[in-house]
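>>> can you look at this prediction? I've put the sequence above it.
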Amino acid sequence: MRAIFASLFTRLTGETGKALIRTFFAKAISAFGALALVVIVGRLYGPEGVGVFALAQSILLGAGILARRGMDNALMRFVGRESDSPRVRSYLYWAAWRSLWVSLPLTLMLIFLREPVAHYFAMPGLAEVLLGVGLAVPFYSWAFLLTGFFKGIRKPATGAFLENGSISLVTGALLLVVGYVLPEHGAKLAFLGWAYAVGAFFVALQGGAQAALWLRRHRMVTGVKSINAAEKTAFRGVSRSFFVMGLAGFMQTALSVMIAGKFLGSEQLGLFKSAQQIAISVGFVLMVINAIFPPRFAALYHQGEMDRLGGLARNGALLGIVLAAPFLLVCLLFPEWVLSLVGEGFEPAAPLLQIIALAQLVNVATGSVGFLLNMTGHERYMRNIALLCSSAGLVGFLVLTPWFGAFGAALALAFVLVAQNLLAMFFVWIKLGIWTLPGPNILKLLGVRPRV
């Protein structure tokens, strides 16, 4: 254990450590923005408003996943392997056009079908929020593509600023400003959707400007105008695997809310969403690690340095546990107090917060197992794990939510998080011979040998 901490300290004082610290603060701002928006919506509109917002945001998340189709993570992998290659610009532009051709029809669908969608969920106010949220889809998708690009060129902190939390931060600021200056407009739920569209636009615009400046400064990436057919085929194949993996994340963060929204009222849905969003703070550290390490995983595996790859993965998991522990303890010991920060009427979500926070601890403790598989050519195993766990989780939501309400939804979400990460950890050991969980290798003690 002393050797692990010594190795961890060495990395924290090196180039990786500096990137980790920068990304930690960037991710902290992003995570704060996502949580702050829930708090602002809760204080302005109450649990019912949080429920409507949660459902609208979940629909946006689903549209974004369909528009990107895994290309954000594929960019991180392909650009990360050779960030000084002339292909960098071509990969980014090609992914952007492929995303645009899907995001525009999705925008029109959300705008013209918003009334039937609101009727299906029987949730007043959803249609007016979806109008603005639908317009946010192209900008939202572009921002996430840029996130993968910046992670690939070793600028994870810049990429972290472009994710959902930054859009939420801008949205929350707009809600506060308009609510103060024009209270009659800020009090309307429809303004929430318009504020989100404006936030997505400005974050995407800022990210695009930064990417353009980087490409202009790095002349060596301007030499190739297009990528060949074989490279496009490989990129599409990796994107599909990441897309399936993204469906698991979609199920955990978006589809779960949609199913809960169908069986629960807006108030109960607001309680579930608030617990889910706060519990993400436990897994926030893993988001930081996943913003930095995956391109390094790809490079180390490509170079055949398996010992360094295993050490990096274990150090990341250990760091995640150490940094996540304070968030976990607060959520477990003082859940009512934490939920009271969102606003009045959220305290009944305390047991939901405790359940999801424990599941997030497993997520952090196992480390970046999903990215280890995806960045080392074993993406089909992660794809199958994601499909299996997502299907089982979907059944869990459909069965447990009608019976146990928001508590059942929390149980189903926790199951997906725990099962997916434990299975991925098992296959990382079997296929790579890497044990990510700090402490004794339980699988090795049980006689399970890697098949490297």
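Thanks, I have it. Numbers count the residues shown, from 1 in each chain.
>>> every contact and neighbour count from this point should use C-alpha atoms.
Fine.
>>> what ranges do the strands span in this structure?
Taking DSSP state E, the chain contains no strands at all.
>>> now do stretch 352-365: distance to the chain's middle.
Distance of stretch 352-365 from the chain centroid (Cα atoms, centre = their mean, to the nearest Å) equals 15 Å.
>>> contact partners of that stretch?
For stretch 352-365, the surrounding residues in contact (Cα atoms under 8 Å, 6 or more residues apart in numbering) are 272, 275-276, 278-280, 282-283, 285-286, 317-318, 320-321, 324, 328, 331-332, 335, 406-407, 410-411, 413-415, 417-418, 421, 437-438.
>>> put this next to the first one:
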Amino acid sequence: MDANVLKKISATAFVKLGSGALLFFLTMFVSRTMEGAEAGAFLWGLSFMSAIAILFRLGLDSVIMRAVACGGVDEAAQATLYRGLIWILLATSIFLFVALIAGDALLELVWASEVVENPLQIMLLALPAMSCFMALGFAFQGQQRVVFATIFQNLGVTALFLLSFNALLEGGLIESTSREAEIIFVICSWIMLLFALVAWFSGEGVSFKLEALWDRRQLVASGNLWAVSCMNVLANWSAIVMAAIFVQAEELAYLSAAQRTAMLASFILSIVNTVVAPRYAQLWSSGKVDRVRSLARNSTRAMILVMLPAFSLVIIFPSEIMRLFGSGFEAGATLLVIMALGQLVNVATGSVAYLLSMSGHERDLKRVTFISGPISIVSAVFFTSQWGVLGAAIATAVGLSAQNLGALWMVKRRLGFLPIG
């Protein structure tokens, strides 16, 4: 791994660790300031919005990143971004209109609690903004501007929400309820979209120019990757969504806290992916397959070494870690261990999804996820209905492992090497 890549990974690590710490603190803050059912509703709503925002980016994340990584801010790359943003706005607007017409009948399909109001009644209003500023985050990632990429993929809205919610709470202007938090989150999301647009159009050589709203190549590529995104959501989030139907709102808080904490153990994967994904696209387009293989293997080995200490802490001290979220949260210790095992597989297999998507093998990635996706759905329905919140944790680990092991096999088949070799 060359010095330039290591330097960028170090810078990314600093920013990403800050983002991870904020997500952890957000979960802890909400769990400690709200009642159990209220905290469970809001944290579940955040998880649901994270999942649905992936779907409504329409598979354009990797398409935009690859275009900007290879073309910079040339006319074609910018057109790919602007076209994608318009598609996202159209899709989210249509969905919100349908949700408004259908009303509670649609939202109640994924929310069974009668104790707390459905958080999606308000939080869905953030969907267009979230989807767009995250798509812009991937454009910044393509430019390898890792600070902006991290801010607009997660860090910014989390920090702004925490600062705003805490300030209003301390000032006595709001109460610590899920409904108040949802309203503030929606406002923060739209503010972040404004910041993202200003940051992008402040760049050198950037201007809005779009000759055609439709592009067949972009449509095909994003279509394949959208199918992948759908299956990724099923692998990572179907059990969490299903849990809202089968378990109490308070248990959702335990599950959400365990999931977010387990993801911290694998945070190194997010750090490395931010840097190496656009690098894969550049090297592959230049025909430097040996350097792609070397970068993939070195980064995977480094990720495993970095993750093992964090994983060990989770396995040895799960109750103590969960107790940080408040009294009673130690009941989610087993959930944390199970989800951490799934994240271990996620890291140990390397950046397999990006290796396939950045090298133009979207269809092969789609084939993998069309197998792992149904496995995730069946696991989520069966395990969650049988064992409640414990089953949801098992289903999440199973779905994530199936997806990554399948993609690992496809990387070996198409690219000719294993990242863990």
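That came in fine, so what should we check first? Since this is a predicted model, take the numbers as computed values, not measurements.
>>> TM-score for these two?
Here the TM-score for the pair of chains, by TM-score structural alignment, normalised by the length of structure 2, is 0.94; 420 aligned residues with a Cα RMSD of 2.1 Å.
>>> could I have the buried ones of the contacts of stretch 352-365 of structure 1 as ChimeraX selection syntax?
The buried residues among the contacts of stretch 352-365 of structure 1 can be selected in ChimeraX (16 or more other Cα atoms under 10 Å) with this line:
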select :272,275,276,278,279,280,282,283,285,286,317,318,320,321,324,328,331,332,335,406,407,410,411,413,414,415,417,418,421,437,438
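>>> so which of the contacts of stretch 352-365 of structure 1 belong to helices?
272, 275-276, 278-279, 285-286, 317-318, 320-321, 324, 328, 331-332, 335, 406-407, 410-411, 413-415, 417-418, 421 (DSSP state H).
>>> buried residues, stretch 12-22 of structure 1. List them.
12, 16, 17, 19, 20, 22.
>>> could the residues you listed go into TSV alongside distance to residue 342 of structure 1?
Output for the buried residues of stretch 12-22 of structure 1, formatted as TSV (distance: Cα to Cα, whole Å):
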residue	distance to residue 342 of structure 1
12	34
16	35
17	33
19	32
20	29
22	28
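>>> who are the neighbours in contact with the residue mapped onto residue 99 of structure 1 from structure 2?
Matched by TM-score structural alignment, residue 99 of structure 1 corresponds to residue 88 in structure 2. Neighbouring residues of residue 88 of structure 2 by Cα under 8 Å, 6+ apart: 56, 57, 58, 128, 131, 132.
>>> any idea how far residue 190 of structure 2 is from residue 156 of structure 2?
As judged by Cα to Cα, to the nearest Å, residue 190 of structure 2 and residue 156 of structure 2 stand 11 Å apart.
>>> look up how far residue 442 of structure 1 lies from residue 361 of structure 1.
Residue 361 of structure 1 sits at a distance of 18 Å from residue 442 of structure 1 (criterion: Cα to Cα).
>>> more neighbours, those two?
Remark: of residue 361 of structure 1 and residue 442, residue 361 carries more neighbours, 23 against 11, as counted by other Cα atoms under 10 Å.
>>> and that one, what's its match in structure 2?
Counting by TM-score structural alignment, the partner of residue 361 of structure 1 is residue 344.
>>> and stretch 391-409 of structure 2, how far from the chain's centre?
16 Å.
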